[in-house]
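my questions are about this predicted structure, shown below with the sequence.
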Amino acid sequence: MPSLTIALFVSLFVCFANVNASPKFEELFQPYWAADHFSFDGEAVNMKLDNFSGAGFSSKSKYMFGKVNVQIKLVQGDSAGTVTAFYMSSEGAKHHEFDFEFLGNTTGEPYIVQTNVYVNGVGNREQRLNLWFDPTKDFHSYSILWNQRQVVFLVDETPIRVHTNLEHKGIPYPKDQAMGVYSSIWNADDWATQGGRVKTDWSHAPFVASYRGFEIDGCECPVTTASSDNAKRCANSGGWWDEPVLSELNVHQSHQLIWVRANHMIYDYCSDTARFPTVPLECEHHRH
């Protein structure tokens, strides 16, 4: 019995690689907001916003490093004022966060994807782009790859943003807090569409976002474990995400990112001299 007790004790304090080829929503996630605004259609999960409430789901576990992926079909038609978000976040005032935010549009206008990175509770690193397809017509894949060297945002496996570890330049990097995985849909018509000039038209409600293809392949961290222990064990877990080949984009991915930035980016905080008269240090790096 003592050895069994020790084994159970140790298992609570070990981060382990959790590989799921095609897990169902119920295995990885749970509604955390407005469970009555969910519906299920085979492998797909539908989440709606109406004039009573938005909705959201969260992962049952927290993770440190790895890759999360979901396929989303965004709100069709006039979705002005709405935001559908897919993101990773830790907790507390000094939290880390990686955001995909899909900003609703008026019919015929392109959907805008805003990404953001929070480190130690500080964000203000927004980038916005128009997608090269209509994300309301079919499901498309949205992913976040996170390791000790970089955070990569991907759309259909095409990188659209990279946040690089620049600790050697004195810039904090998010690698010490386990994160949950979340998605939500809500009304943000005070800012989401054309800076808040276009409001939500509730005659088009409910606004529905659909999800499938839920995958989390990363270092899973028991909630009972201290953050410092999670960081230490996940940093030394030998997971696939720490392979040297994943420490930076490969040549093909680099070319893809250049193409995305040249053809689809419409806002980059690094170029916003009104907000940042002094160019942020990480921006100087990314320009070279």
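Yes, it's here.

drop to CA atoms for contacts and neighbour counts, all remaining ones
Fine.

quick check, Q253 in a strand?
No. Looking at Q253 with DSSP: H, G, I helix; E, B strand; the rest coil, it is helix, so not inside a strand.

can you tell me the closest non-neighbouring residue to it?
P159 (6.5 Å; CA to CA, 6 or more residues apart in numbering).

quick one: buried residues of the helix or strand hosting that neighbour?
Element membership for P159, per DSSP states H and E: strand 158-164. Of all the residues in strand 158-164, those buried under the rule 16 or more other CA atoms under 10 Å are 158-164.

just put those residues in JSON lines and tack on distance to L8.
Shown next, in JSON lines, are these (distance: CA to CA, whole Å):
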{"residue": "T158", "distance to L8": "41"}
{"residue": "P159", "distance to L8": "40"}
{"residue": "I160", "distance to L8": "42"}
{"residue": "R161", "distance to L8": "40"}
{"residue": "V162", "distance to L8": "38"}
{"residue": "H163", "distance to L8": "37"}
{"residue": "T164", "distance to L8": "37"}
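
for these, which one is nearest Q71?
Using CA to CA, T158 is the member of the buried residues of strand 158-164 that sits closest to Q71, with 13.9 Å.

adding another structure so you can compare the two:
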Amino acid sequence: MAYTKPNIQNESDLNDTFMKHLLAIYETFSFYIGGKQEMPSWYKYIGYFLIIIVFFLLVMYFAQNSFYDKVRTIDDKDEVFLKSSESIPVRVSVKNSIWGENVIEDEINLQNFVTFMQIVKSEGGKAKQKSCQKNQDNFSGEVTYLNGDKYTFSIGNSVILHKRIYCSTSVKSLAESYKADLLQLYYKPDKIALLLQKCSEVIALKNGQEMELSQEKVKLVSEQMKSSPLLTDYDQITKLLYKHERAQAFIIGYVNGKHITNSRSDVIHISVYPTFSVFQYLGDDKGNVVYLQGSLLEAI
């Protein structure tokens, strides 16, 4: 008997044709199993085997069509942006108006950044954008994802992600906290030394006298700070503070000049002890300090 190729126009016809063939196989074996005619024993085994194979192929066919090759188009640009959070960030470049540029590439700080942005997007969606004031961004930058996508951001009294602004009360609180976390990424000897050199005016208080440090003196202090290891052992720090109750000198740096601005974000303060120094950036809302080994007394 000649085989005639079925006329299949679409997926529905394919399913109907497949089911018809399956039904024909079932009726053939039902003819024997139903007692109308005795089936040879080896026919039974072949029949059972074929039924199992057909059933397995049928399951695979419907699974393939149900779970794969399904492409969904997202027309909403906001939803597209939210979906980008599912990608993995590999690099975040950050710029601060006082401290300059920094790069985040380690896994822990990248995850902190992702967590912050996800919370902002979930909380900030409740605010009306027209109620947001002009952003006074303290941090700005760009995040690069594993798939190559890049988005800009800024963090200040509100948060801007890819030109979308978030400024609810909860977002403002989150932003203030996260800005302090970002500042800690700058608290390294080389970046502290660089900021001191950036100051347009540096004042030293020593032996009851106030004096403005020359550029040569500032450079000397900066170089010594740059080579000073961080003190992170709190037991050691406690012992040093107990041993030396009072600082012997103070260094105050004004990034834009003492009489130019009255903003605390413009001021750095260094307490100088005989064997260590304590650095503090007054623009840090959490009041964090950095302990550095070595004395700066001779450099002043």
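Looks like it came in fine. Computed from a predicted structure; not experimentally measured.

what's the TM-score once they're superposed?
For this chain pair, the superposition-based TM-score is 0.19 by TM-score structural alignment, normalised by the length of the first structure; 92 aligned residues with a CA RMSD of 6.3 Å.

tell me how far the residue nearest to Q253 of the first structure lies from A17 of the first structure.
Going from P159 of the first structure to A17 of the first structure by CA to CA, to the nearest Å gives 24 Å.

repeat that for V113 of the first structure.
From V113 of the first structure to A17 of the first structure the distance is 30 Å (CA to CA).

now W33 of the first structure
28 Å.

more neighbours: these two, which one.
A17 (21 against 15; other CA atoms under 10 Å).

determine the set of other helices and strands touching the host helix or strand of that one.
Using DSSP H and E, A17 of the first structure maps to strand 16-18. If you count contacts as 3 or more CA pairs under 8 Å, 6 or more residues apart in numbering; DSSP states H and E, strand 16-18 of the first structure packs onto strand 207-221.

please name the residues that touch the residue nearest to Q253 of the first structure.
P159 of the first structure is in contact with 152-153, 253, 256-257, counting by CA atoms under 8 Å, 6 or more residues apart in numbering.

can you list which of those residues are found in helices?
Among these, the ones falling in helices (DSSP state H) are 253, 256-257.

most neighbours, which of those residues?
L257 (19 neighbours).

surely that one touches T158?
Yes. In this structure, L257 of the first structure is within contact of T158 by CA atoms under 8 Å, at 7.4 Å.

after the helix or strand that E26 of the first structure is a member of comes which helix or strand?
In this assignment (DSSP H and E), E26 of the first structure forms part of helix 25-28. Next in sequence after helix 25-28 of the first structure, counting helices and strands by DSSP H and E, comes strand 29-33.

next, the buried residues of that following strand.
Neighbour-count burial for strand 29-33 of the first structure flags 29, 31 (criterion: 16+ other CA under 10 Å).

can you check stretch 111-130 of the second structure too?
Buried residues in stretch 111-130 of the second structure (16+ other CA under 10 Å): 113-114, 116-117, 120-121, 123-124, 127.

nearest to Q236 of the second structure, of the residues you listed?
So of these, ranked by how close each gets to Q236 of the second structure (CA to CA), first place is F113, at 31.6 Å.

any idea how far the nearest residue to N102 of the second structure once chain neighbours are set aside lies from I33 of the second structure?
Counting by CA to CA, 6+ apart, V94 is the residue found nearest to N102 of the second structure once chain neighbours are left out, at 5.2 Å. As for V94 of the second structure, its distance to I33 of the second structure is 76 Å (criterion: CA to CA).

between these two, who's got more neighbours?
With neighbours defined as other CA under 10 Å, V94 of the second structure and I33 compare such that V94 has more, 18 against 13.
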